[in-house]
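Peer 1: Have a look at this prediction, sequence included:
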Amino acid sequence: MSCVSLFLYNRFSQKKEVFSPINPEKITMYVCGPTVYGPIHIGNGRSIVVFDALFRVLRYLFPEVVYVRNITDVDDKINAEAQKLGIPINELTKNTIAQFHQDINKLHVLPVSVEPKATCHISHMIEIIKKLLDKGVAYLSNGHVLFDVLKDPFYGSLSGAHKEEILAGARVEVAPYKRNPQDFVLWKPAIEDHEFWPSPWGNGRPGWHTECSAMSLEYLGTTFDIHGGGADLLFPHHENENAQTRNALGVEHPVKHWVHNGMLMVEGQKMSKSLGNVLLLKDVLAQFPGSVVRWALLSSHYRHTLDWNSSLLHQATQCMEHVNRVLELPWDGKHCLDADFLAYLCDDLNTPGALNALHLLAKRALQDQKWVSSVHTCANFLGIQKISSSLTLEISKEIEDLIKERTQAREEKNFQRADELRQKLEDFGIIIQDTPQGTLWQ
């Protein structure tokens, strides 16, 4: 059964609306990918999983979907990290891209249609910058090329940013070579020991926003259906990208539907290096199976803030246990996509509703095997895969080792260490109970 319509919240119109593609025979979607100076964190993982889920729904509803997710492999952070490690830039980016793919593969993310690298599209960026200069909305200053925000009367229309917010967003780049503080860089002059490319304005490197405009144009054309990314990219990145694309190409609306996923918090706090609470995806996946992590990432509506905590992981683990029991059962291979499950996904990608429907199906299937095929089909549709027995045993052994260490600490009256280990287990979603027969866990 297919749903009649797919509804998506469009950030530009600020309302949920029927998804109306430019060409129903070929859906086009661009999502901002990683800047490859280091492993991605769990918040980046959320965005990847959210748009993978949307990709799966689109593939089910339409004949063809072209999904472009870029790799930003030119950036000042990349240069700084390569210098810090004392390795060539291309070695750093190659290793980081490999780690990225390894991480998202564990989350059962489908391959995208195209994964372009920014460094392969410098010439396309230069062409866009030339157009902006020719149209008088960009200017040269001290080896920089900058976008003149005051020349664009529609600047701020996507993010809804007011003048004060625009100025605040520009403070990090306030410089004497700018006409106005909010103007943003399209091309930067080369600096010592950093990557650079030749251009009509001298050796240099592109601005971040220019990269996405060039790559979306190259693979999806002047207008495309969906542009996605995290809510943190809305301003200034997507606002600037939209402004330069609109002005360079002379297109009023380059993107029909702007879709943004909400932020991810850790134990109620924003992730930051200063708080020391940045959770790398690879570290989370070292402790939990990919299906549990994926379930947790999809358990809150994509537009809402998701709080990553031990309670969330415990709940995801429990739900996954029910589903996993059914996935271990043999089935006839028949595909039976539950109507309620699909209806939730068609309603602005309501993954919490879809997961709840899947969980209820699993409970039914454990009582009546006629539901087994529905569980297999729905789980596979959403990228939820069976957790292998060997992986389950490996996780159990790790938990048992931590409990043994805690028991020893208690016997040695090292209660501080025992409390630390209890907290570590709780962070993994493990509930322990001390009894006369020993410590029990679930």
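Peer 2: All right, it came through fine. Numbering: from 1, shown residues only.
Peer 1: okay, CA-based contacts and neighbour counts for the rest of this
Peer 2: Fine.
Peer 1: is it fair to say residue 17 lies in a strand?
Peer 2: Yes - assessed with DSSP: H, G, I helix; E, B strand; the rest coil, residue 17 lies in a strand.
Peer 1: That one and residue 7 touch, don't they?
Peer 2: Yes - counting by Cα atoms under 8 Å, residue 17 touches residue 7, with 5.4 Å between them.
Peer 1: From residue 9, how far out is residue 318?
Peer 2: According to Cα to Cα, to the nearest Å, residue 318 stands 31 Å off from residue 9.
Peer 1: brain fart, residue 18
Peer 2: 9 Å.
Peer 1: Need the distance between the two termini of stretch 362-376.
Peer 2: 9 Å.
Peer 1: okay, now residue 363: neighbour count?
Peer 2: The number of residues packed near residue 363 is 18, by other Cα atoms under 10 Å.
Peer 1: check contacts around residue 219.
Peer 2: By Cα atoms under 8 Å, 6 or more residues apart in numbering, residue 219 lies in contact with residue 68.
Peer 1: Please identify which helix or strand holds it.
Peer 2: Using DSSP states H and E, residue 219 maps to helix 208-220.
Peer 1: Check it against this one:
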Amino acid sequence: MKSYEVNFDGLVGPTHNYGGLSYGNVASQSNSQQSSNPKEAALQGLAKMKALMEMGFQQGVLAPQERPDVAALRRLGFSGTDAQVIERAAKEAMPLLVASCSASSMWVANAATVSPSADTADGRVHLTAANLNCKYHRSIEHPTTSRVLGAMFANQQHFAHHAALPAVAQFGDEGAANHTRFCREYGEAGVEFFVFGRSAFDNRFPAPQKYPARQTLEASQAVVRLHGLREEGVVYAQQNPNVIDQGVFHNDVIAVGNGEVLFYHEDAFLETDQMLAELQSKLAKVGGNFQSVCVPRSAVTVDDAVRSYLFNSQLLSRPDGSMLLIVPQECQANERVWAYLQSLTSSGGLIREVKVFDLKQSMQNGGGPACLRLRVALNETELAAVNPGVIMTPPLYGSLTAWVEKHYRDRLSETDLADPQLLLECRTALDELTQILKLGAVYPFQIN
């Protein structure tokens, strides 16, 4: 039976704005309060989805969230009609209104951790929504995320859903941004790679001093238990605290893996040699041949990596066994990064081709190609059981492009977030989107 890695890309929401909400994310903070272009952001993301579909890759789409999140503001004491809630929040606590309008759910690498059926004890695909507990504006996402994922992967014979972990610092979980899977074939048993920034209960592990480590070891261990993963099919690694303090807030900003290959920066991890040996040993036991590509700091500095998002790229398997790297335009603009990539692809190694995409709107808010996609390995039967409305096709691309053109603004500033009309625009758009994607009622305004 054939198996696939399906990339479900996040559709950028109508309130895409530069709120600078993510401490530790250099791009997010450096572009804070600039005017954004939600329409351009959504169309850039859709263009990447269309291009990968046309290259022959399985591509899906994951819906954005309702914003502003009026229910979240009500939980914080704002009352009255929806318009009054927004007006009062804008007047009394603008940072809370900005947080409630965040379109950060577009970065669906943080939506959940997914384990394919070949790895799990019950032979089902397991999905655990990430609690994203480190940042308030992201911590409000997981209830809707769970409903959307439930509507996409609804067949209980093939899919098992788990609620987000407890919303406390000890179980901070950032989803697939800190998770990679290595395998020979997507439908075969593999090795799941969990990267954490700190331990909540074991002080033997060093922690960063400047920026928060968002993923805990304990959260990763809990997901392993929930998904019924075998000990011999799991490797844990600690992210280098020094690179977290340089703006590497997730592992997918400093490393990316696919198939049997890990592409990483020399400074990405602690105990790197031990980690690589464990990955090689465990993958060999299931018939795989683990290989790694290390980018030396002498060629690309951590600062280069953070500013260009070299590692927040998509590493995709070609039918001939070679690898394709999808990178943002910022990699081409960085002289050292681009020189390294030219050398890499001309060397005849594992990564043979680089394709560049314009994702400026997402990049300016702190997310690149890898942030925008959630990878789900599925066999043919499981793929057939996925809600067909979310699988990208030429007609769906056309429908979504027309939908964005109809509903999205081409400029959004912080003051615009206080406009109650924006909420009505968002709800109208999302109500139509659920019909396009055949999701049913997944948003609070549709349920309450």
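Peer 2: Nice, I can see it. Everything numeric in this text was worked out from a predicted model, so none of it was measured.
Peer 1: Would you pull the TM-score for this pair?
Peer 2: Once superposed, the chains reach a TM-score of 0.26 (TM-score structural alignment, normalised by the length of the first structure), with 204 aligned residues with a Cα RMSD of 7.7 Å.
Peer 1: Neighbour count for residue 318 and residue 9 of the first structure, which is higher?
Peer 2: Neighbours were counted for residue 318 of the first structure and for residue 9 using other Cα under 10 Å; residue 9 has more, 20 against 15.
Peer 1: The closest residue to that one other than its chain neighbours and residue 426 of the first structure, how far apart?
Peer 2: Distances taken as Cα to Cα, 6 or more residues apart in numbering put residue 16 closest to residue 9 of the first structure, at 3.8 Å, once the chain neighbours are dropped. As judged by Cα to Cα, residue 16 of the first structure and residue 426 of the first structure stand 38 Å apart.
Peer 1: again with residue 402 of the first structure
Peer 2: Per Cα to Cα, residue 402 of the first structure is found 11 Å from residue 426 of the first structure.
Peer 1: again with residue 257 of the first structure
Peer 2: 40 Å.
Peer 1: ok, those two, which is more surrounded?
Peer 2: More crowded of residue 257 of the first structure and residue 426, by other Cα under 10 Å: residue 257, with 23 against 17.
Peer 1: Which secondary structure element is home to the more buried one?
Peer 2: With DSSP H and E as criterion, residue 257 of the first structure is part of strand 255-261.
Peer 1: And the helices in the stretch 101-250 of the first structure, which stretches?
Peer 2: 122-134, 163-170, 208-220, 239-249 (DSSP state H, counting those that start in this stretch).
Peer 1: what packs against the helix or strand encompassing residue 195 of the second structure?
Peer 2: Here residue 195 of the second structure sits within strand 191-196, counting by DSSP H and E. Strand 191-196 of the second structure sits against strand 179-182, helix 217-226, strand 234-238, helix 272-285, with contacts defined as 3 or more Cα pairs under 8 Å, 6 or more residues apart in numbering; DSSP states H and E.
Peer 1: Give me whichever of those is most buried.
Peer 2: strand 179-182 (a mean of 26; mean count of other Cα atoms under 10 Å).
Peer 1: Return the list of helices and strands in contact with that strand.
Peer 2: Contact partners of strand 179-182 of the second structure among helices and strands, from 3+ Cα pairs under 8 Å, 6+ apart: strand 191-196, strand 255-258.
Peer 1: Need those strands in CSV (columns: mean neighbour count and distance to residue 352 of the second structure).
Peer 2: Putting those into CSV (neighbours: other Cα atoms under 10 Å; distance: least, Cα to Cα, whole Å) gives the following:
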stretch, mean neighbour count, distance to residue 352 of the second structure
strand 191-196, 25, 24
strand 255-258, 24, 14
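Peer 1: And these: which comes nearest residue 242 of the second structure?
Peer 2: Comparing those by their distance to residue 242 of the second structure (Cα to Cα), the top pick is strand 191-196, with 13.4 Å.
Peer 1: between that closest one and helix 272-285, how many degrees?
Peer 2: Orientation check (axes from the mean of the first three to the mean of the last three Cα atoms, to 10 degrees): strand 191-196 of the second structure against helix 272-285 gives 150 degrees.
Peer 1: Now do strand 191-196 of the second structure against strand 234-238, angle only.
Peer 2: Strand 191-196 of the second structure runs at 30 degrees relative to strand 234-238, counting by the same axes, to 10 degrees.
Peer 1: So what angle separates the directions of strand 191-196 of the second structure and helix 217-226?
Peer 2: 150 degrees.
Peer 1: Give the closest residue to residue 376 of the first structure in space, chain neighbours not counted.
Peer 2: Nearest-residue entry for residue 376 of the first structure: residue 327, 6.1 Å, with adjacent residues in sequence omitted and distances by Cα to Cα, 6+ apart.
Peer 1: For that neighbour, grab the count of nearby residues.
Peer 2: 23.
Peer 1: Was I right to think it contacts residue 373?
Peer 2: No - contact between residue 327 of the first structure and residue 373 fails when scored by Cα under 8 Å: they sit 9.2 Å apart.
Peer 1: Can you tell me which helices and strands the strand holding residue 257 of the first structure packs against?
Peer 2: Here strand 255-261 of the first structure touches strand 7-10, strand 224-230, going by 3+ Cα pairs under 8 Å, 6+ apart.
Peer 1: for the shortest one, packing partners?
Peer 2: It stands for strand 7-10 of the first structure. If you count contacts as 3+ Cα pairs under 8 Å, 6+ apart, strand 7-10 of the first structure packs onto strand 15-18, strand 255-261.
Peer 1: can you list those in TSV and add distance to residue 439 of the first structure?
Peer 2: Below are these laid out as TSV (distance: least, Cα to Cα, whole Å):
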stretch	distance to residue 439 of the first structure
strand 15-18	50
strand 255-261	40
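Peer 1: And these: which comes nearest residue 352 of the first structure?
Peer 2: Per Cα to Cα, nearest to residue 352 of the first structure of these: strand 255-261, 14.0 Å.
Peer 1: Which is the succeeding secondary structure element to the closest one?
Peer 2: Going down the chain from strand 255-261 of the first structure, the next helix or strand is strand 264-266, by DSSP H and E.
Peer 1: Check what contacts the helix or strand just after that next one and list those residues.
Peer 2: If you walk from strand 264-266 of the first structure toward the C-terminus, the next helix or strand you reach (DSSP H and E) is strand 269-270. Contacting residues not belonging to strand 269-270 of the first structure are listed as residue 264 [Cα under 8 Å, 6+ apart].
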